[in-house]
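Chemist: Following is a predicted model, sequence given first.
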Amino acid sequence: MSQAKSDPRQDMLPCRLAGMEALAGAEQLALFTVEPASGEPIPPFQAGQYTTVAFEQGSDVAMRYYSIASGPEQAQSWQFFIRKPDKPGATGELFDMEPGSPLWVGQAGGAFTLERSSLPHRVFVANGTGLAPFLSMSRHLRAQAEQGSVASGKLTLLHGVCRPQDLACRSELEAIADNSKLDFLYLPCISRPQEEDVDSSFSHGRVEEVLMHLLNLPGCGDSRPVKLAANHSLDTLRQRMPAGETALFLCGATDMVKAVVAQVESSPWGDGLVYEKYW
């Protein structure tokens, strides 16, 4: 006789969907806020970690792993940055849920954290929703700076998207960059720029190609030329990421991560690569 299948929710925290914030102009992208049903603070976690979210899907229980986008200091809820898939799936179901819908959240895990590298400078490289752990890290570093604990070294965030409207939390990241206590630079990279995308803070090109240009390494295969943001000089940007002193944190599409690793691992920046291998 086969044993009854155990319910994965028995070891998870009962929660509810507190809200969804769709990105303007990007119907497939949203920030979801989830809070404990009890109203108590969430369990502690480290910036950059992920967790499991479960919900009922008919007679089954669907489970997905999401990087946490909120900082550890946001003690009352988690935030997740999610793209709705083109085909039906569990992730897409979240977009159809009403506030208050029941969810279950597991214990945070993963080693993709700031502590993975002791090098003085950090470059965060993301495309799409791979931004989520870097949102958490950036929010955490801002909170620490406001409390008087300022991160040493330079922090540079490269976020690659197809269109400017896909840039999640742009105003918040720009505000963090304006924080005089942090040496933080935010560099949005637009891979499919249109004529109207003339913002001087945008770099044009796939994020991996922009990174290779900054490191003065061979490109990853995209023949389109990289155009750096007009408000930053190439020399100034390169000074932020010296070889042997810079950790390169990667998160996003598998193809992007693989391409960067292939070009960087044997370079002077190779010892500073930090990424999660999930393929």
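Modeler: Thanks, I have it.
Chemist: all contacts plus neighbour counts: C-alpha atoms, from now on.
Modeler: Will do.
Chemist: all helices of the chain, in order?
Modeler: Here the chain has its helices, by DSSP state H, at 90-95, 132-146, 170-177, 207-215, 234-239, 254-264.
Chemist: ok now the second one, how far from the chain's centre?
Modeler: If you compare the mean C-alpha spot of helix 132-146 with that of the full chain, they lie 11 Å apart, counting by Cα atoms, centre = their mean, to the nearest Å.
Chemist: repeat for the fourth one
Modeler: Mean-position distance between helix 207-215 and its chain equals 18 Å (Cα atoms, centre = their mean).
Chemist: Okay, angle between it and helix 254-264 too, please.
Modeler: With axes from the mean of the first three to the mean of the last three Cα atoms, to 10 degrees applied, the angle from helix 207-215 to helix 254-264 works out at 20 degrees.
Chemist: Buried by neighbour count: which residues of helix 207-215 qualify?
Modeler: Val207, Glu208, Glu209, Val210, Leu211, Met212, His213, Leu214, Leu215 (16 or more other Cα atoms under 10 Å).
Chemist: adding another structure so you can compare the two:
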Amino acid sequence: MVQRRTGFAVSWQTLSPILGIFRVQPAAGGRFPDYEAGQYIALRREDCALTRRVTGADGRTRYVPDVDASGRQRRGPVSHAYSISSAPYETAQEGFLEFYVVRETDEDGRPGRLTESLFRIEPGKDDEIVYFDRIAGDFTLAKRAAGFPHVLMVASGSGLAPFVSMIKQLHFEAGRGPGDPARYTLLHGNRTAEELAYHRDLETIAAAGRLDFTYLATVSRPASSGHDPSLGRGRVSNVLRLLLGLPLKEEEDLEAAAEKGEGVETACGPRCRRAAAATHCGSASLPPGRW
């Protein structure tokens, strides 16, 4: 039977107001279950801002603050499963689990119930985290990629967590004996360079050459100055489209709008630039009078 156990956040790294990395250690005498890279564990905090489900007149379901008679939002326990970003060997050697999380918000801008509490963690103060002593999930290389010669991983934001666990574990195992013969490619995207979690770690692993690993990182909001030339510019989904020889999402949307006659092109600038824009629109078969 799965039991609740007590752990403590021993470190917290803020990458941005909405992204963080933290480590959890079990209470004295405890240890985490063994696991495979790519799996998850359920965490819980006891002081989360609670919500309740309501159905609007339009039939849509949404969540609103659960308030008491005085209008104060109730607080209580909330549990959620998170992918583990530490590698199994790190947990075996040092005893911690690491997590890479995003501060979720709903459509009204309210923070997620558990992540709101997680982002208030202060190691050494407000740091208690309950965990359930079962690690599960079949998003593992053994279940998803066994026998394939090339494994392509595409990660955006905190979706990197299971992949970084896998790559770190593969790198570790390759240093202890014959490495995995498969070729691994990781496309990693986020908004800014600061939000590219584990970027330097992954670059180091790729440079070490223990396994056939290619790491491509890209940012959708590159810095106006001082941009790292090793980083791509654009969404990771468009990098994938480029590698597969597919049109970019923006190009696809423009073509779809042109076919439906829904688009209108406007231009402002020097005459030569306006003329060039008109030429491009004509090449794209936008109907006359729509540009």
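Modeler: Sure, I can see it. Since this is a predicted model, take the numbers as computed values, not measurements.
Chemist: picking that back up, got the helices of the first structure as JSON lines, with distance to Val53 of the first structure columns?
Modeler: Supplementary listing: the helices of the first structure in JSON lines, determined by distance: least, Cα to Cα, whole Å:
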{"stretch": "helix 90-95", "distance to Val53 of the first structure": "10"}
{"stretch": "helix 132-146", "distance to Val53 of the first structure": "15"}
{"stretch": "helix 170-177", "distance to Val53 of the first structure": "25"}
{"stretch": "helix 207-215", "distance to Val53 of the first structure": "29"}
{"stretch": "helix 234-239", "distance to Val53 of the first structure": "38"}
{"stretch": "helix 254-264", "distance to Val53 of the first structure": "22"}
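Chemist: Tyr66 of the first structure is nearest to which of those helices?
Modeler: Among those, helix 132-146 comes nearest to Tyr66 of the first structure, with 8.6 Å by Cα to Cα.
Chemist: Trace that closest one over to the second structure and give me the residue numbers.
Modeler: Taken onto the second structure by TM-score structural alignment, helix 132-146 of the first structure occupies residues 161-175 there.
Chemist: Next: stretch 249-268 of the first structure.
Modeler: By TM-score structural alignment, stretch 249-268 of the first structure lines up with nothing in the second structure.
Chemist: just how off-centre is that stretch within its chain?
Modeler: The answer for stretch 249-268 of the first structure is 15 Å, by Cα atoms, centre = their mean.
Chemist: just stretch 130-150 of the second structure next, same as before
Modeler: For stretch 130-150 of the second structure, the distance to the chain centre is 17 Å (Cα atoms, centre = their mean).
Chemist: for stretch 104-123 of the second structure, same thing?
Modeler: 16 Å.
Chemist: Please compute how far the longest strand seen in the second structure lies from its chain's middle.
Modeler: What stands out as the longest strand in the second structure, according to DSSP state E, is strand 4-16. Distance of strand 4-16 of the second structure from its chain centroid, counting by Cα atoms, centre = their mean, is 17 Å.
Chemist: Stretch 31-46 of the second structure too?
Modeler: With Cα atoms, centre = their mean, you get 17 Å for stretch 31-46 of the second structure.
Chemist: With stretch 114-133 of the first structure instead?
Modeler: 8 Å.
Chemist: Likewise for stretch 38-57 of the first structure?
Modeler: On Cα atoms, centre = their mean, the centre of stretch 38-57 of the first structure falls 16 Å from that of its chain.
Chemist: One more: stretch 45-65 of the second structure?
Modeler: 24 Å.
Chemist: Quote the end-to-end distance of that stretch.
Modeler: 17 Å (Cα to Cα, to the nearest Å).
Chemist: Next one: the aligned residue in the second structure for Met212 of the first structure from Glu255 of the second structure, what distance?
Modeler: Under the alignment (TM-score structural alignment), Met212 of the first structure pairs with Arg241 of the second structure. Distance, Arg241 of the second structure to Glu255 of the second structure, by Cα to Cα: 16 Å.
Chemist: ditto for Leu186 of the second structure
Modeler: 29 Å.
Chemist: ok, those two, which is more surrounded?
Modeler: Leu186 (20 against 17; other Cα atoms under 10 Å).
Chemist: circling back to that earlier point, among the helices of the first structure, which is nearest Ser77 of the first structure?
Modeler: Closest among the helices of the first structure, using Cα to Cα: helix 132-146, at 12.7 Å.
Chemist: show me what contacts the equivalent of Ala37 of the first structure over in the second structure?
Modeler: Matched by TM-score structural alignment, Ala37 of the first structure corresponds to Ala27 in the second structure. Applying Cα atoms under 8 Å, 6 or more residues apart in numbering to Ala27 of the second structure gives the contacts Thr6, Gly7, Phe8.
Chemist: Thanks again, I'm all set now.
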